[in-house]
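K.L.:
need coordinates for the below:
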Amino acid sequence: MTSAYVLIAAVLVLGALLAVAGDRIGTKVGKARLRIFNLRPRNSATLITILTGTVIAASTLGILFATSKSLRQGIFRLDDILDQLRTAQAELNSLSTEKAQVEQSLDRVSQEKRSVERGLDQVQIRYQKATEQAKQLQGEINKLRQQRETLLQQIPQLQAQVRQRDRRIAEQGRSLREQQGRLSQLRVQRNELELQRNTLSQLRDRLQSQRNQLKEDIRQRDDKIRKLDDTINQSEVALQEKEE
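P.N.:
The predicted model follows:
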């Protein structure tokens, strides 16, 4: 900032000195009634003033171009800078659109993940209930088997009650078969639930991987957007310096 003030002051001082010098030269030419290029003295003084103004403008531009690289680039590369700015803006708009699409995809995947997790929780609850029921049925079966064994052992000693015992055994056998049938069904159901749980777990892992990949894509696009923002800011600074 200090160098800019010094440059402006130097340009003003140089312009003032050249203006004073041109005025004095024009005055002397007018008083001496000198002729330049066979012009009248008044026209010669006017020519001196014009040349002085031209020298002031040329020296000012020369100093500015010599000391400010950004100004030179702003003057001679203005069209290129504007083209780059428009291209960068178009890319920024395209990336912003892609980012919005990726974020929508991420939201959709997150919703699917939550839905799958809820389904997995429900399957887990059903699996736990089925496991508990299977344990209960297995305990009942074990008790029935023990009772059956006890009754079979008592048959030789309780000949009078053989028929009654046989009926009870038959009933308990039917109950045992029913319980075993229910146990088999529960085992099949448990296997199906385990298969569903494994499938849902794989789906959840795949959705988590997709979610992580989408986050990485967003991060890469954000980095590219920040770079484009830096390019746009540099272009805008160059345009502002040119306008100043």
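
K.L.:
for the rest of this, base every contact and every neighbour count on C-alpha atoms.
P.N.:
Noted.

K.L.:
what residues are up against the residue most central in space within the chain?
P.N.:
Centroid-nearest residue in the chain: Ile218, 2.4 Å away (criterion: Cα atoms, centre = their mean). Residues in contact with Ile218, defined by Cα atoms under 8 Å, 6 or more residues apart in numbering, are Lys99, Val102, Glu103.

K.L.:
list of residues touching stretch 89-104?
P.N.:
Contacts for stretch 89-104 (Cα under 8 Å, 6+ apart): Leu214, Asp217, Ile218, Arg221, Ile225, Leu228, Ile232.

K.L.:
now with 7 Å, please.
P.N.:
Leu214, Ile218, Arg221, Ile225, Leu228 (Cα atoms under 7 Å, 6 or more residues apart in numbering).

K.L.:
which among the residues you listed gets closest to Leu64?
P.N.:
Leu228 (29.1 Å; Cα to Cα).

K.L.:
go ahead and confirm that closest one touches Ala88.
P.N.:
Yes: using Cα atoms under 7 Å, Leu228 is in contact with Ala88, at 6.2 Å.

K.L.:
hmm, back to that, and of the contacts of Ile218, the nearest to Thr2?
P.N.:
Taking those together and measuring to Thr2 by Cα to Cα, the closest member is Lys99, at 42.7 Å.

K.L.:
let me have the contacts of stretch 89-104 in TSV, extended by secondary structure.
P.N.:
Below are the contacts of stretch 89-104 laid out as TSV (DSSP: H, G, I helix; E, B strand; the rest coil):
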residue	secondary structure
Leu214	helix
Ile218	helix
Arg221	helix
Ile225	helix
Leu228	helix
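
K.L.:
before we go on, could you also do this sequence so I can check it against the first one:
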Amino acid sequence: MTFWALLILILLLAALVAYLGDRVAKWAGKRHYRLFGLRPRQTATLVAVLTGVGIALFSYLGFLLVFREAREVILEAQAIRAERDQLRRERQVLLEAKAAMEAEASRTLAELNVLREERKDLSRALEQANQVRKRLEEEAKALASQVQALGRERATLEAERQALSQLLEERNRALSERTRELKALESRLLALQQAAERAEGEKARLLAERKRLQEEVLGALARLEEARRQRQALAEEVEALKASLSKAREELRQTEERVRNLLVQAEVLQGERGQLAQSLIRLSQ
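P.N.:
Below is the predicted model:
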């Protein structure tokens, strides 16, 4: 049954009740009935009211008997009202949950923005760490080149030292030979007194030669000592460079460790970002 049909039926029922109530009241008034000690006019009014109530009651019962759907609706009105109240309460709960979820979504978005800023900071830190690592690698390569150059220079100095040692040995052998010759000449000088002048001149020459050789030997010894000092200084410089290289390698290792930690944190943040994105998708659904 539609709404308009029900409305027309109610209007017709109201008109019927009014008409029949008026007719019964007129009939009771003409008969001058008295009920409960009332006057005829009051009795007619009471009869009209009771007639209207009875007609309305019987019409309502007939309506319920004829229209099964309306009867079911009326009988289920209380249940419907209870269900409506329950739905209203659930709607209120859902609205509160929606507000809470919107607040949670706002907080999640704020946290996501913070995480994005942290990710940017981590990216910048990672870039700086890469730059530091590259710089340390370049410094390590430069130090390695310096160590190689020092090694070559050390080898050169060692070769020069060996050459000077050989030269000193040769000069020592020559000095020994000249000394033996001088002794022989002195023996000849002692044996040959008659060649004194010639022997004295030869002796003077040999002494001068000996002095010159001694000066050369002293110069060679001085150069050898200088070469030894330079070798010691180079050895100390090489050790310092090795220590610097070890320190640079340690700094590079620490930098790589920090870079790996930053990468792990970035992966964790990426996972949390994915979880937050899934949470936002569920909230939007």
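
K.L.:
let me know the TM-score between chain one and chain two.
P.N.:
The TM-score (TM-score structural alignment, normalised by the length of the first structure) is 0.67; 192 aligned residues with a Cα RMSD of 3.3 Å.

K.L.:
that older thread, redo the contacts of Ile218 of the first structure as TSV? Include secondary structure.
P.N.:
Shown next, in TSV, are these (three-state DSSP):
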residue	secondary structure
Lys99	helix
Val102	helix
Glu103	helix
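
K.L.:
what is the nearest of the residues you listed to Thr131 of the first structure?
P.N.:
Glu103 (41.1 Å).

K.L.:
can you tell me which residue in the second structure aligns to the closest one?
P.N.:
In the second structure, Glu103 of the first structure lines up with Glu137, judged by TM-score structural alignment.

K.L.:
got it, and Leu82 of the first structure?
P.N.:
Using TM-score structural alignment, Leu82 of the first structure sits opposite Arg116 in the second structure.

K.L.:
identify the residues contacting its match.
P.N.:
Contacts of Arg116 of the second structure by Cα under 7 Å, 6+ apart: none found.

K.L.:
how far out from the middle of the chain is whichever helix or strand it is part of?
P.N.:
Assigned by DSSP states H and E, Arg116 of the second structure falls within helix 77-191. Mean C-alpha position of helix 77-191 of the second structure versus that of the full chain (Cα atoms, centre = their mean, to the nearest Å) differs by 21 Å.

K.L.:
mean per-residue distance, stretch 205-214 of the second structure to the first structure?
P.N.:
By mean Cα distance after the TM-score superposition for the first structure, the fitted stretch 205-214 of the second structure averages 1.9 Å away from its aligned residues in the first structure.

K.L.:
corresponding residues in the first structure for that stretch?
P.N.:
The aligned range for stretch 205-214 of the second structure is 171-180, by TM-score structural alignment.

K.L.:
quick check: Arg124 of the second structure vs Val259 of the second structure, distance?
P.N.:
11 Å (Cα to Cα, to the nearest Å).

K.L.:
compare these two (neighbour count), which wins?
P.N.:
Val259 (20 against 12; other Cα atoms under 10 Å).

K.L.:
pull up the aligned stretch in the first structure for stretch 5-17 of the second structure.
P.N.:
Going by TM-score structural alignment: stretch 5-17 of the second structure matches no residues.

K.L.:
with stretch 46-55 of the second structure instead?
P.N.:
The aligned range for stretch 46-55 of the second structure is empty, by TM-score structural alignment.

K.L.:
now what about that stretch, what contacts it?
P.N.:
Identification of contacts with stretch 46-55 of the second structure by Cα under 7 Å, 6+ apart yields Val17, Gly21, Asp22, Val24, Ala25.

K.L.:
repeat that with 10 Å
P.N.:
Outside stretch 46-55 of the second structure, the residues that touch it by Cα atoms under 10 Å, 6 or more residues apart in numbering are 13-14, 16-29, 33, 35, 38, 40-45, 56-61.

K.L.:
can you give me how far that stretch is from the chain middle?
P.N.:
Counting by Cα atoms, centre = their mean, stretch 46-55 of the second structure comes out at 86 Å from the chain centroid.

K.L.:
check which residues of that stretch are buried.
P.N.:
Neighbour-count burial for stretch 46-55 of the second structure, with 16 or more other Cα atoms under 10 Å as criterion, is recorded at Leu46, Val47, Ala48, Val49, Thr51, Gly52, Ile55.

K.L.:
what of stretch 20-31 of the first structure?
P.N.:
By 16+ other Cα under 10 Å, the buried positions in stretch 20-31 of the first structure come out as Gly22, Asp23, Ile25, Gly26, Thr27, Val29, Gly30.

K.L.:
what's the burial count for the match of Glu103 of the first structure?
P.N.:
15.

K.L.:
for Pro156 of the first structure, same thing?
P.N.:
11.

K.L.:
which one in the second structure is aligned with it?
P.N.:
Checking TM-score structural alignment: Pro156 of the first structure goes with Leu190.

K.L.:
now do that match against Lys183 of the second structure, distance only.
P.N.:
10 Å.

K.L.:
residue in the first structure paired with Ala155 of the second structure?
P.N.:
So Ala155 of the second structure corresponds to Asp121, using TM-score structural alignment.

K.L.:
any idea how far that match lies from Arg108 of the first structure?
P.N.:
20 Å.

K.L.:
how much space is there between the residue lying farthest from the centre of the second structure and Arg188 of the second structure?
P.N.:
Relative to the C-alpha centroid of the second structure, counting by Cα atoms, centre = their mean, Gln194 is the outermost residue, at 107.4 Å. Relative to Arg188 of the second structure, Gln194 of the second structure is positioned 11 Å away (Cα to Cα).
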